[in-house]
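Peer 1: Sequence and predicted structure, then a few things I'm wondering about:
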Amino acid sequence: MLSAKSAETVRATLPAVGAAIGQITETFYAKMFAAHPELLRDLFNRGNQNAGLQKQALAGSIATFATYLVDRPDTRPDVMLSRIAHKHASLGVTREQYPIVHKYLFEAIVEILGEAVTPDVAEAWDEVYWLMANALITLEERLYAETQVLAGDVWRQWTVTGRVAETADCTTFRLTPADGAPAPAFKPGQYVSVQVELPDGARQIRQYSLTGAPAAAERTITVKRVHGPSAGGPDGEVSNHLHSQVEVGDTLRVSAPYGDLVLRDTEAPLLLASAGIGCTPMLSMLEHLSESEHTAPVTVLHADRSPAEHALRDDHRALALKLTDATVRFWYEADAEPGDSEGLMDLADTPVAPGTQAYLCGPLPFMRAVREQLLAKGVPAADIHYEVFGPDLWLAAA
């Protein structure tokens, strides 16, 4: 909780900071990467930096946290903090890196806001930063303890034991620990980070959902190739490297499993809605539901450009139909087959049982649209869970 003095100052200066937060974060990253180029080379996603996505996500998280502190002093945005902490843990972020961020973030604040940053303003926003930073440090160190690794030491060598082309742009890689030790446990819906060395020497990291059964001896990830810079998206340098360079017998540097879009054991009806490569965490959830003999209703929904582009399509349907009470519906923008629907996902004639727990994964516009439809059908906001691939722009775009 902010001190009373700082809360008053933050409340008074939040409009000015909020209006300039985009400039502040842009200046912050420029300063930090100039002083620590290894962070951009080996930790931060260069594609997201080039597209400005990480800047938007950071701006949104700072503004949201500060707003909570002054408007809801007895609460904090735990969902946002948890999502950030899981991402940080998958990258091996440690408490020693937070003072680096603090240094360059506050240099940027002073540079952009100038004389408006009085000692009282600096002290108040310093308190905001360390409240957020210490909350994340605590969460991240708890995650390291849960996965039984030393803080930041999340990496392990895995051998590629299989490779299957699922579609023209999606490939599944089967992995086993290179040291022969058992694969670490994971929860249905979680992801791993994969770090690869690129031709320029950079060791870039990306996250991929685990698609197999949590109890399986091996792990599987399905990687969608991104064809060059897309509008507002990363440049796909890691996905292209995996597709073109990684074969059976090669080794990959893979993190322990993290991610907070985790299927909870429940007797409630479930709804799993995905689009594009967002189907991958849903397959792990379906595997778990089948193994645990889940008997409550499960509604499985997916949207894609066409059946040919729906990665793991046969598995997606087959796993759902193994359940006792499952409804499956797929939407395709083109080439819909008999039994499937045409166009974008529309839940107008999809029954949603009372008490449904919903899980969403896919592009942000898709999840926003589905969430709105679920809210209109009476599903409480607290029962709608989501996963964003890449920086979480949900709050930044709000």
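Peer 2: Arrived safely. Numbering: from 1, shown residues only.
Peer 1: Could you use CA atoms for every contact and neighbour count after this?
Peer 2: OK.
Peer 1: Tell me where the stretch 51-200 of the chain has strands.
Peer 2: With DSSP state E, counting those that start in this stretch as the criterion, the stretch 51-200 of the chain has strands at 155-165, 170-177, 191-197.
Peer 1: Identify whichever of the ones you listed lies nearest to residue 332.
Peer 2: Closest to residue 332 of the strands of the stretch 51-200 of the chain is strand 170-177 (C-alpha to C-alpha; 17.2 Å).
Peer 1: Show me what the closest one is in contact with.
Peer 2: 156-166, 183, 217-225, 243, 311 (C-alpha atoms under 8 Å, 6 or more residues apart in numbering).
Peer 1: ok, and here's another one to check against it:
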Amino acid sequence: MTLSPATTEIIRATLPAVGAAIEEIASVFYPKMFAAHPELERDLFNRGNQSQGEQQKALAGSIAAFAALQVGPDAGRTDMIMSRIAHKHVSLGITPDQYKIVHEHLFAAIVEVLGEAVTAEVAAAWDEVYWLMANTLIRMEEGLYAEAGLAPGDVWRTVTVARRVLQSADTVSFILASPDGSPLPDYLPGQYISVQIPMADGARQIRQYSLVGAPTASDWQISVKSVVGGEMSNHLYRNVFEGDEISVSHPAGDLVLEEGAAPLLLVSAGIGCTPMIGMLNHLADTADARAISVVHADRSPAQHAHRAELTELVQRLPAAAMHRWYEDLGANTGVDNVNSGRADLSALEIADGTQVYLCGPMPFMLSVRETLLAREIPAASIHYEVFGPDSWAGAR
């Protein structure tokens, strides 16, 4: 399904004005929606991202990017953006009726910000864009729910914390099991789950965490880093222990390790190592023989979560090599492939056909992507995961 020719021309003509105002539109839209539906702010949206303005930036990027792609089609890029959003929505239990709520308050915000510029024709054209995007997502989400054997929105289950393991001074792993001892569902290497926690003020906040164990294990494992201002991560780090029960979603996520013989480059920074650990667990368990380069950047060896496990997993793989960078190397000098400073991939050997997987802070990933593109690695071969608002969508 595509936009009508008339709508395409209107979108092409108005995209610069709408794009320039989209962050202001978003800043008006969210208060309007939350005033009418306070349960969405309390129980669904990330309050930290809202307070910092990050969610508004993500909305701006996704809407503007989708509209731009409709007037300059790039099917592969459109599919990438939609797939990422659909998986995130399924991990949150989003249902089709919620798109009507967003539509009502988003278009009220557009009219308020742009005023008389929103003629009937312009409003109808952007309405067509919105519902094209919304219906695309609804269809994709219906498929994901059906594939998982779930009714739309019915993604939550209760699990028990079987073990709590300290991975570094500020990072802890939780091994999660079914309360009745039955195996938890399998997942694909690289996927994540949402964790839903009741907060002290009665709100129920949700965050996503990568699954770091072997995908065919009977339990699930996530790792949580305590960070300044991290409402959920700090709560989990400080308050959740063995025997506690928490609510989690069915696995989701489209940063999934592709099977085959293509060489792999796994690049991470900080707690972004977690999806890579999940992929490496799968690769090690299946004795994968392809060439694999593992790159990790961190502040120091002491702050490197899963450091020992990463080393052990790379050693189990016959054709894997690891390269690490630490901003503060400390006394760890003279160790092979351990470097001081920020990660530099400009001289790293990368074979033709390599598939790249990235996870870490957005500035880190964008910098790595720029280096890889400069080395003529195809953009389609660079896959990424980001937890929180996704500003990658607007990057070229």
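Peer 2: Received, thanks. Quick caveat, the model's predicted, so the values are computed rather than measured.
Peer 1: Got a TM-score for the pair?
Peer 2: The TM-score (TM-score structural alignment, normalised by the length of structure 2) is 0.96; 391 aligned residues with a C-alpha RMSD of 1.3 Å.
Peer 1: May I see the strands of the stretch 51-200 of structure 1 organised as TSV, with distance to residue 95 of structure 1 and mean neighbour count added?
Peer 2: Listed next are the strands of the stretch 51-200 of structure 1 as TSV, based on distance: least, C-alpha to C-alpha, whole Å; neighbours: other C-alpha atoms under 10 Å:
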stretch	distance to residue 95 of structure 1	mean neighbour count
strand 155-165	17	18
strand 170-177	28	21
strand 191-197	19	23
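Peer 1: Now distance to residue 20 of structure 1 too, for these, in JSON lines please.
Peer 2: Listed next are these as JSON lines, based on distance: least, C-alpha to C-alpha, whole Å:
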{"stretch": "strand 155-165", "distance to residue 20 of structure 1": "37"}
{"stretch": "strand 170-177", "distance to residue 20 of structure 1": "40"}
{"stretch": "strand 191-197", "distance to residue 20 of structure 1": "32"}
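Peer 1: which stretch among those strands comes nearest residue 16 of structure 1?
Peer 2: Using C-alpha to C-alpha, those put strand 191-197 closest to residue 16 of structure 1, at 36.5 Å.
Peer 1: hey, where'd the helices end up in structure 2?
Peer 2: Counting by DSSP state H, residue ranges of the helices within structure 2 are 5-36, 38-43, 47-52, 54-71, 75-92, 97-114, 120-147, 231-239, 273-285, 307-316, 362-374.
Peer 1: Could you identify which of those is most buried?
Peer 2: The highest mean neighbour count among the helices of structure 2, using mean count of other C-alpha atoms under 10 Å, belongs to helix 273-285: a mean of 24.
Peer 1: residues in structure 1 aligned with that helix?
Peer 2: The aligned range for helix 273-285 of structure 2 in structure 1 is 279-291, by TM-score structural alignment.
Peer 1: what's the matching residue for residue 234 of structure 2 over in structure 1?
Peer 2: So, by TM-score structural alignment, residue 234 of structure 2 is matched to residue 240.
Peer 1: Using a markdown table, lay out the helices of structure 2 together with distance to residue 323 of structure 2.
Peer 2: Converted to a markdown table, the helices of structure 2 look like this (distance: least, C-alpha to C-alpha, whole Å):
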| stretch | distance to residue 323 of structure 2 |
| --- | --- |
| helix 5-36 | 39 |
| helix 38-43 | 41 |
| helix 47-52 | 32 |
| helix 54-71 | 32 |
| helix 75-92 | 28 |
| helix 97-114 | 44 |
| helix 120-147 | 36 |
| helix 231-239 | 28 |
| helix 273-285 | 13 |
| helix 307-316 | 10 |
| helix 362-374 | 14 |
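Peer 1: Go through the ones you listed and name the closest to residue 212 of structure 2.
Peer 2: When the helices of structure 2 are compared by C-alpha to C-alpha, helix 273-285 sits nearest residue 212 of structure 2, at 3.9 Å.
Peer 1: which helices and strands sit right next to the closest one?
Peer 2: strand 204-210, strand 264-269, helix 307-316, strand 355-359 (3 or more C-alpha pairs under 8 Å, 6 or more residues apart in numbering; DSSP states H and E).
Peer 1: Including distance to residue 145 of structure 2, could the ones you listed go into CSV?
Peer 2: Putting those into CSV (distance: least, C-alpha to C-alpha, whole Å) gives the following:
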stretch, distance to residue 145 of structure 2
strand 204-210, 18
strand 264-269, 29
helix 307-316, 33
strand 355-359, 25
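Peer 1: Which of these sits closest to residue 10 of structure 2?
Peer 2: strand 355-359 (36.8 Å).
Peer 1: For that closest one, give me the average deviation versus structure 1.
Peer 2: For strand 355-359 of structure 2, the mean deviation from structure 1 after alignment is 0.6 Å (mean C-alpha distance after the TM-score superposition for structure 1).
Peer 1: What is the corresponding segment of structure 1 for that strand?
Peer 2: So strand 355-359 of structure 2 sits over residues 357-361 in structure 1, by TM-score structural alignment.
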